[in-house]
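Student: For reference, the sequence and a predicted model appear below.
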Amino acid sequence: MSRHSSSLRSLLTAEVATQRARYLTWFGIISASCLALSQLGSYLINTRIPLGTSVEISSILYFTHIRNLGGVFGLAQGQGWIFAAFSVLLISALVLYLVLSKRVRVYEYLCFGFIAGGGLSNVLDRLVYGSVIDFIDVRGIPFWHYIFNTADTFVHIGLWPMLFIGLFWHRD
């Protein structure tokens, strides 16, 4: 091996490490932003709209303050700690994957940032308020009666592109 190829290999390794650090920084910024915005929403709803009441934003959008003591779609009411523990384990595994894996794509850092930020916000809601504060109430959609929050929205913003890109774009 020549000195030239060795120094080129070192340069490429350093460039990859710098790029990964930049992507991890973006993951952290997106996660922290989603967490902060979701927590701000929970705080504002909790302090400004009494539990069980609604404020009409438009003819189809209301802010309705409810508490979810369970999990997704209100499943397992009273068992929120299970979803919180599962979320912490899942987000920890996600971060380990991003840090340790050699083949992480750029979109994964970005999408996982939304998922982690939203997931952590719901965990923090459970710790701070004893339940998840849900308030986005879209009315007029047949067979839809769910009320959700900004954290759930962020999880979906990260999840759906990951699903479609993984299924239809990258198949290696």
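Tutor: Nice, I can see it.

Student: all contacts plus neighbour counts: C-alpha atoms, from now on.
Tutor: Will do.

Student: Gly118 and Val55: what is the separation?
Tutor: The gap separating Gly118 from Val55 is 24 Å, by CA to CA, to the nearest Å.

Student: which one of those two has more residues nearby?
Tutor: Gly118 (32 against 14; other CA atoms under 10 Å).

Student: So that one versus Thr18, what's the distance?
Tutor: 27 Å.

Student: now the helices for the chain?
Tutor: Listed in chain order, the helices of the chain (DSSP state H) span 3-48, 80-100, 106-129, 150-168.

Student: just how off-centre is the third one within its chain?
Tutor: Put plainly, it is helix 106-129. Chain-centre distance of helix 106-129: 3 Å, with CA atoms, centre = their mean, to the nearest Å.

Student: now the angle from it to helix 150-168?
Tutor: Per axes from the mean of the first three to the mean of the last three CA atoms, to 10 degrees, the angle that helix 106-129 makes with helix 150-168 is 150 degrees.

Student: Comparison target below:
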Amino acid sequence: MPAPRITPWLILAAVLIGLDQASKWFVLARLLPGETVYVAPFWNWVLTFNEGAAFSFLSDAGGWQRWFFTVLAFAISAWIVVTLRRHADDFRLSLSLSLILAGALGNVVDRIRFGAVVDFIQWHAAGFYWPAFNVADSAITIGAVLLALEQLRPQRDRAAKENT
């Protein structure tokens, strides 16, 4: 049996990292920190720099979190690559892991370059503002949801077989 092909999954991750970085370059060239640009009734562009993790977790921790999250992202990325090598033929799992890999590394680039993650997409409704995020964050979120659904799928499949 030939070895599973990891290359397409790594190419997907690289393309998504490129899209993430290109979108951040575009925003950095056009907005000042804190500047808000109206896009739609529920959507703004706003340039922010997040020194923490999701929802600005540990953003005011004094600087050590930059390197902690960078090392953590590299460790998770290494685990993902190893897992992709083992399961490259499993489409759903590999897709979800590739999205998470791209998001993690896209944000690592920012942490190394700027000391913080560049966020710029802001959604809001009825006075509630979701924390600003970026393409990498979206990839991580979609990948995590797909991964969770993938982990639930075998249970559904087993239950369906038992009920027939």
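Tutor: Arrived safely, thanks for sending. These figures come from a predicted structure and were not determined experimentally.

Student: nearest to Pro142 of the first structure, of the helices of the first structure?
Tutor: Among the helices of the first structure, the nearest to Pro142 of the first structure by CA to CA is helix 150-168 (19.7 Å).

Student: relative orientation of that closest one and helix 3-48 in degrees?
Tutor: 140 degrees.

Student: So for helix 150-168 of the first structure, what gets flagged as buried?
Tutor: For helix 150-168 of the first structure, the neighbour count (16 or more other CA atoms under 10 Å) marks Thr150, Ala151, Asp152, Thr153, Phe154, Val155, His156, Ile157, Gly158, Leu159, Met162 as buried.

Student: Can you tell me which of the residues you listed comes closest to Gly113 of the first structure?
Tutor: Gly158 (7.3 Å).

Student: Residue in the second structure paired with that closest one?
Tutor: Aligning on TM-score structural alignment places Gly158 of the first structure opposite Gly143 in the second structure.

Student: For burial, what's the neighbour tally of Leu97 of the second structure?
Tutor: When neighbours are counted by other CA under 10 Å, Leu97 of the second structure registers 29.

Student: how near is it to Thr36 of the second structure?
Tutor: Taking CA to CA, one finds Leu97 of the second structure at 33 Å from Thr36 of the second structure.

Student: which residue sits closest to Arg126 of the first structure in space, ignoring its chain neighbours?
Tutor: Val132 (5.5 Å; CA to CA, 6 or more residues apart in numbering).

Student: Please say which position in the second structure that neighbour maps to.
Tutor: In the second structure, Val132 of the first structure lands on Val117 (TM-score structural alignment).

Student: can you count the residues close to that match?
Tutor: Val117 of the second structure: 27 neighbours (other CA under 10 Å).

Student: now swap in Arg9 of the first structure and tell me
Tutor: The burial count for Arg9 of the first structure: 12, using other CA under 10 Å.

Student: cool, and Asn134 of the second structure?
Tutor: 20.

Student: That one: what's it in contact with?
Tutor: Residues near Asn134 of the second structure by CA atoms under 8 Å, 6 or more residues apart in numbering: Asp20, Lys24, Val118, Asp119, Phe120, Ile121.

Student: All set, thanks.
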